[in-house]
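Q: what follows is a predicted protein model with its sequence.
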Amino acid sequence: MKMWIIAKKEINDFFSTWLGYTIITIFLTTTTLFTWILDTQFNMLNAGFADLNAFFSLCPIIFIFLLPAICIKSFSNEFKSETIEILFSKPIRNNEIIIGKFIGCFIISFFNIIPTLIYFFGIYSLKDEVALIDIGSTITSYFGLLLLSCSFISISIFSSILTNNQIVSFISSVFICFFLFFINEFADFISDPKIYDVINYIGIKEHYFSLNQGIISAKDISYFFALNYLFIHLSIIYLNKIKK
């Protein structure tokens, strides 16, 4: 119950200012422009077949910047305004604070994703002109997008707890998200197959696009859960250190 109170506060704080609505508007405007209007590699109408692969390829790039922007105030603002002391004075455990903020940020990101279902119905309406849309693959792709959101959120919350400077928090979040997502690109320069496999496994990209292909494997699911657990646990440890 206490976690839900924290989550609700996080959501209310986000939508209490113009910034929250601006972030959502920017996300939807950007995805619409790149996937429907502009003549880019992400334009779904240029693909020649009915799927949302271009949209799901674009989302990680946007989320690397969008989700840190959503989570930027999670703790940085609490430290700067010293409202963190109010949280510490209440009968609530640090893990409940972290998980509550995580849930709140996830719900906000979910609000961003839900309107994009209109893209699915838009593509589905074209099914007579192009190949039939793969509904199963679309479902697993949205599932992968939610897992990706969780990962970037847990990373961003951890970055937010390290500093009271929102700009530093944002930049560090973007850097970590970018690095973990695109680290697979460096694997191509590795000749040792064992190191190659390790780097590929560490990177988010391979696991995310595996789900985009309609494949739900224990390896990918366990990876995302482990990654989220790692950064949430690190956040709890650091918050415990601050409280002492």
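A: Received, thanks. Residues are numbered from 1 along each chain as shown.
Q: from here on, just use CA atoms for contacts and neighbour counts.
A: Will do.
Q: what's near enough to touch the most centrally placed residue in the chain?
A: In the chain, the residue lying closest to the centroid (C-alpha atoms, centre = their mean) is S149, at 2.2 Å. Taking C-alpha atoms under 8 Å, 6 or more residues apart in numbering, we find S149 in contact with 63, 67, 106, 109.
Q: try it again with 10 Å
A: The contact partners of S149, taken as C-alpha atoms under 10 Å, 6 or more residues apart in numbering, are 59-60, 63-64, 66-67, 105-106, 109-110, 113, 143, 155.
Q: and if you look at S76?
A: So S76 contacts 82, 84, 157, 159-170 (C-alpha under 10 Å, 6+ apart).
Q: which one of those is nearest V198?
A: V198 has its nearest neighbour among those in S159, at 24.5 Å by C-alpha to C-alpha.
Q: and the closest one, how far from K241?
A: Going from S159 to K241 by C-alpha to C-alpha, to the nearest Å gives 15 Å.
Q: do I64 as well
A: Taking C-alpha to C-alpha, one finds I64 at 28 Å from K241.
Q: then this one, side by side with the first:
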Amino acid sequence: MFAVLNKEITGFFTSAVAYIAIGVFLLVTGLLLWVFPDSSILEYGYASLDSFFSITPYVFMFLIPAVTMRSFAEEKKEGTFELLATSPLTDWQIIAGKFFACVTIVLASLVPTLIWYLSVYQLGVTTGNIDSGATIGSYIGLFLLGSAFVSIGVFASSITRNQIVSFIIAVFLCFFAFSGFDSVSQLLSFQSVDVFITALGINEHYQSVSRGVLDTRDLVYFISFILLFLVATKTVLGGRRW
């Protein structure tokens, strides 16, 4: 696994992929957070990063598929996956290596935004007038959300040789997993079914973690969601016939 992980991370950072992805993420979220009046903290008037945490999931819907689309699609298209498949590595080691490499990019994107937390911490009328507990919870929620989107992206990349097709499939699945269940639940009038369907979506659990309280049910949900798509990826790759 570590051989694949090292290869993927090296590939990301020796090319423009990682720098473009992180740069675009910081630029878009920075503009939305500090410049555009509808979402600007300066216009909001409160020492809070709520707008950042509500915007980022939608940025991730496009950023993460753009990072993961090359995971398997590029290798299958160029014929290099045969070399990887015939190596002593198991399917799970290959999948885990690629998954954690993409998660590393997600983490590398989030770390620089801590500067914004420090800025808001200092800019308040009273220094430190920000809910640090909720902010930490929201960062954990974003990391879990990003990891879930990575698992979707890796799966999408495993079912096609075309990176653009992989990107489109991943964007659709990420959007549906985050917002689709909420939309479906609104169409149903039975409250018990409504609550159940909403609980299937990522947004419900992301909002729960973002409150600053780590509920084991939310952690189990995210871990199960990630494993579901990684198992699906393993199923697709199981035949190793390309």
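A: It's in. Please read these numbers as outputs of a predicted model, since none were measured by experiment.
Q: okay, I64 and K241 of the first structure: which has more neighbours?
A: In terms of neighbours (other C-alpha atoms under 10 Å), I64 is the more surrounded of I64 of the first structure and K241; the figures are 23 against 9.
Q: hang on, the earlier thing: and the contacts of S76 of the first structure, which of them are buried?
A: 157, 159-166, 168-170 (16 or more other C-alpha atoms under 10 Å).
Q: among those, name the ones in helices.
A: With DSSP state H as the criterion, helices contain 157, 159-161, 166, 168-170 from among those.
Q: could you pull out the helices for the first structure?
A: Taking DSSP H as the criterion, the first structure carries its helices at 2-15, 18-32, 53-71, 76-81, 84-89, 94-113, 117-124, 135-161, 166-182, 184-187, 193-202, 204-212, 218-243.
Q: the third one aligns to what range in the second structure?
A: So that's helix 53-71 of the first structure. Using TM-score structural alignment, helix 53-71 of the first structure lines up with residues 50-68 of the second structure.
Q: what comes up buried for that stretch?
A: Buried, per 16+ other C-alpha under 10 Å, within stretch 50-68 of the second structure: 50-53, 56-57, 60-68.
Q: repeat for stretch 220-233 of the second structure
A: 221-222, 225-226, 228-233.
Q: who touches that stretch?
A: Here stretch 220-233 of the second structure makes contact (C-alpha under 10 Å, 6+ apart) with 91-92, 95-96, 99, 141, 144-145, 147-159, 177, 199-202, 205-206, 216-219, 234-238.
Q: cutoff 6 Å now
A: 148, 151-152, 155 (C-alpha atoms under 6 Å, 6 or more residues apart in numbering).
Q: how big is the offset of that stretch relative to the first structure?
A: Stretch 220-233 of the second structure, aligned to the first structure and superposed, deviates on average by 0.5 Å (mean C-alpha distance after the TM-score superposition for the first structure).
Q: check stretch 93-108 of the second structure too.
A: Mean for stretch 93-108 of the second structure is 0.6 Å (mean C-alpha distance after the TM-score superposition for the first structure).
Q: so which bit of the first structure is that stretch matched to?
A: Going by TM-score structural alignment, stretch 93-108 of the second structure sits over residues 96-111 in the first structure.
Q: likewise stretch 13-26 of the second structure?
A: With TM-score structural alignment as the criterion, stretch 13-26 of the second structure aligns to 15-28.
Q: show me which residues of that stretch are buried.
A: Neighbour-count burial for stretch 15-28 of the first structure [16+ other C-alpha under 10 Å]: 20, 23-24, 27.
Q: so how far is that stretch from its chain's centroid?
A: Centre-to-centre, stretch 15-28 of the first structure and its host chain are 16 Å apart (C-alpha atoms, centre = their mean, to the nearest Å).
Q: show me the contact partners of it.
A: 14, 112.
Q: tell me the counterpart of L162 of the first structure in the second structure.
A: The pairwise alignment with the second structure assigns L162 of the first structure to I159, based on TM-score structural alignment.
Q: not counting sequence-adjacent ones, nearest residue to its match?
A: What sits nearest to I159 of the second structure in space, not counting adjacent residues and going by C-alpha to C-alpha, 6 or more residues apart in numbering, is V236, at 6.7 Å.
Q: what's the answer for I155 of the first structure, then?
A: I155 of the first structure's closest residue in space is F231 (C-alpha to C-alpha, 6+ apart), at 5.8 Å.
Q: quick one: map that neighbour onto the second structure.
A: Under the alignment by TM-score structural alignment, F231 of the first structure pairs with F229 in the second structure.
Q: for I176 of the first structure, give its distance to S159 of the first structure.
A: Relative to S159 of the first structure, and taking C-alpha to C-alpha, I176 of the first structure is found at 9 Å.
Q: next: L148 of the first structure.
A: Distance of L148 of the first structure to S159 of the first structure, given as C-alpha to C-alpha: 17 Å.
Q: again, but for K219 of the first structure
A: Separation of K219 of the first structure from S159 of the first structure (C-alpha to C-alpha): 26 Å.
Q: now which residue in the second structure aligns to G136 of the first structure?
A: In the second structure, the residue matched to G136 of the first structure (TM-score structural alignment) is G133.
Q: what sits against that match?
A: By C-alpha under 6 Å, 6+ apart, the contact list for G133 of the second structure reads G212.
Q: one more: A170 of the second structure?
A: By C-alpha under 6 Å, 6+ apart, the contact set of A170 of the second structure is 65, 153, 156.
Q: got a list of what the second one touches?
A: By that I understand G153 of the second structure. Going by C-alpha under 6 Å, 6+ apart, G153 of the second structure touches 65, 68, 170.
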